[in-house]
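J.: Predicted model, plus sequence, below.
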Amino acid sequence: MIWVREGFWAMSGLVLLVLGTFVGVYVVSPPWQWPSLGVWLWPVVSSWQVGAMLLTACLGGRGAATVAVIAYLTLGLMGWPVFTWAGGWQYLREPGLGYLLGLGLGAWVCGELAFRLPLSLEHLTLAAGLGLLGVHLVGLAGLAVHYPRWSEWLSWAAHYTLTPLVGQLLALCGVVLLAYVARRLGVAARW
């Protein structure tokens, strides 16, 4: 039964990762402005890719989330157009490869903590935050391999880490709330 449940979350996570790569994060106008101005959406420079990984980890655990990330990376490197700029072996030379590989570490860390710590908004936020940190640490290390000169590394680090960070933090907040409610309702895996 555990394999079926974990397989469900791994497949769900793979679908969420693929879709999340192409769906942007938006901020909604405040509800008190809706009657006069309507509902407005402002795009934030980020996608739901990291949010999808965090949601899978918070609901399915470390195994399902890590398997989903490995399947996602495998599909992308085999040429399926699941990465932001298509897919294929050329991604091994991309400066953002470290961030894609960091999804694996983030999935493992977030999924482990999400089910090891008692269920609370604070603990899920900690788990997701450390998962996001794992993505960026591996990504920054990958940039150091591509750009050993400090000035180049710093420029690319700002592009790959600082630019999407606000959107990823907003996605993290949404993921934590959704995962908390789902787990309280008994929707998530139990290990």
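T.: Arrived safely. Residues are numbered from 1 along each chain as shown.
J.: only C-alpha atoms for contact and neighbour calcs from this point on.
T.: Noted.
J.: helices and strands around the longest strand seen in the chain, which ones?
T.: If each strand of the chain is counted by residues according to DSSP state E, the longest one is strand 41-47. On a contact count with 3 or more C-alpha pairs under 8 Å, 6 or more residues apart in numbering; DSSP states H and E, strand 41-47 meets helix 2-22, strand 24-28, helix 163-184.
J.: Structure two is appended below for comparative analysis:
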Amino acid sequence: MIKLYKVLLFFISLLLVFFGTFLKVRLPFPVWSRYGLSWSSIDFGITSQQCLIYFISLSCGGETVFISQIVYFFLGIIGLPIFFYGGGIYYLKYPTLGYIIGSLISTWFIGKSSLFFYIKPFTFIKVSLINYFFIHLLGILYLMLFSPTWTEWIALILRYSIIPLPSQLFSICLFSIIAFIVQEFFIFLKKPQKIKTSL
């Protein structure tokens, strides 16, 4: 039963990361007009991949999710177009590779942390934010390899780290809270339920 659970978790996390690469984060909100109630959405301008990685790692643990991320990485490197800018061995020379490597490392750490620190939602957010900044630190350092001048390096940092920062921070905090709720629900299901009997 446990092995089946891990296999299902592996494929679910792999599919979530794959579709999250091309699925943008949108926040729906109601709009009232003279024609009645309708719905619109705010486009955050970022994909939901990293948010989904955090969600599945925090709520379900990191080991199986970490393995799925490694498989995802190698599938992209061998040529499957599953990365945001395609796929193939040439991706090793792409500026965003540092962010992908950082994401692989943080997936394992987040999952391990969630097994010990599941008491408060703020802890979930804190763990996610620490790993988020670790990913960007590694990504920024990797960008130096593609920046012959300081000006180009700063331009790449603005493009990949600074500009999407507000949207990513909001999305990560939101998904961390949802992950906390999901994990609390799983814990509730595992608890033995007391059956009341009347005399």
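T.: In hand now; what should we look at? Quick caveat, the model's predicted, so the values are computed rather than measured.
J.: what's the TM between chain one and chain two?
T.: In this superposition the chains share a TM-score of 0.87, using TM-score structural alignment, normalised by the length of the first structure; 186 aligned residues with a C-alpha RMSD of 2.1 Å.
J.: Which stretch of the second structure lines up against the longest strand of the first structure?
T.: In the comparison with the second structure, strand 41-47 of the first structure aligns to the range 41-47 (TM-score structural alignment).
J.: Relative to the first structure, what is the average displacement of the matching stretch?
T.: Aligned to the first structure and superposed, stretch 41-47 of the second structure gives a mean residue distance of 1.2 Å (mean C-alpha distance after the TM-score superposition for the first structure).
J.: what does stretch 132-140 of the second structure give?
T.: Mean deviation of stretch 132-140 of the second structure from its aligned counterpart in the first structure after superposition (mean C-alpha distance after the TM-score superposition for the first structure): 1.4 Å.
J.: before we move on, the earlier item: need the contact partners of the match of strand 41-47 of the first structure.
T.: Residues outside stretch 41-47 of the second structure that contact it (C-alpha atoms under 8 Å, 6 or more residues apart in numbering): 20-29, 164, 167-168.
J.: and the longest strand of the first structure, how far from the chain's centre?
T.: Distance of strand 41-47 of the first structure from its chain centroid, counting by C-alpha atoms, centre = their mean, to the nearest Å, is 15 Å.
J.: thinking again about what came up before, which of the helices and strands packed on strand 41-47 of the first structure sits closest to L103 of the first structure?
T.: L103 of the first structure lies closest to helix 2-22 among those, at 10.1 Å (C-alpha to C-alpha).
J.: Report the angle between that closest one and strand 41-47.
T.: If you take axes from the mean of the first three to the mean of the last three C-alpha atoms, to 10 degrees, helix 2-22 of the first structure sits at 120 degrees to strand 41-47.
J.: Where does the residue nearest in space to the middle of the first structure sit: helix, strand or coil?
T.: Of all residues in the first structure, the one closest to the mean position by C-alpha atoms, centre = their mean is V50, 1.4 Å from it. Here V50 of the first structure is helix, with the state taken from DSSP: H, G, I helix; E, B strand; the rest coil.
J.: Include mean neighbour count and distance to S36 of the first structure when you put the helices and strands packed on strand 41-47 of the first structure into TSV, please.
T.: Below are those laid out as TSV (neighbours: other C-alpha atoms under 10 Å; distance: least, C-alpha to C-alpha, whole Å):
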stretch	mean neighbour count	distance to S36 of the first structure
helix 2-22	19	31
strand 24-28	16	15
helix 163-184	19	25
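J.: Which among these is found nearest to L92 of the first structure?
T.: Closest to L92 of the first structure of these, according to C-alpha to C-alpha: helix 2-22, at 17.9 Å.
J.: what's the average distance of that closest one to the second structure?
T.: Its matched residues in the second structure lie on average 1.9 Å from helix 2-22 of the first structure after superposition (mean C-alpha distance after the TM-score superposition for the first structure).
J.: And that helix, how far out from the chain middle?
T.: 12 Å.
J.: Show me the contact partners of it.
T.: Contacts of helix 2-22 of the first structure (C-alpha under 8 Å, 6+ apart): 47-53, 55-56, 59-60, 63-69, 71-72, 82-84, 189.
J.: same question, stretch 152-165 of the second structure
T.: The set of residues external to stretch 152-165 of the second structure that reach it, using C-alpha under 8 Å, 6+ apart, is 45-46, 96, 136, 140, 143-144, 146-147.
J.: Apply 6 Å and report the result again.
T.: For stretch 152-165 of the second structure, contacts defined as C-alpha atoms under 6 Å, 6 or more residues apart in numbering pick out S147.
J.: which of the residues in that stretch are buried?
T.: The neighbour-count check on stretch 152-165 of the second structure (16 or more other C-alpha atoms under 10 Å) flags 153, 156-157, 160-161 as buried.
J.: just to revisit the earlier point, any chance of the helices and strands packed on strand 41-47 of the first structure in JSON lines, plus distance to L105 of the first structure?
T.: Below are these laid out as JSON lines (distance: least, C-alpha to C-alpha, whole Å):
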{"stretch": "helix 2-22", "distance to L105 of the first structure": "15"}
{"stretch": "strand 24-28", "distance to L105 of the first structure": "22"}
{"stretch": "helix 163-184", "distance to L105 of the first structure": "16"}
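J.: among those, which is nearest G88 of the first structure?
T.: Nearest of these to G88 of the first structure, taken as C-alpha to C-alpha: helix 2-22 at 14.8 Å.
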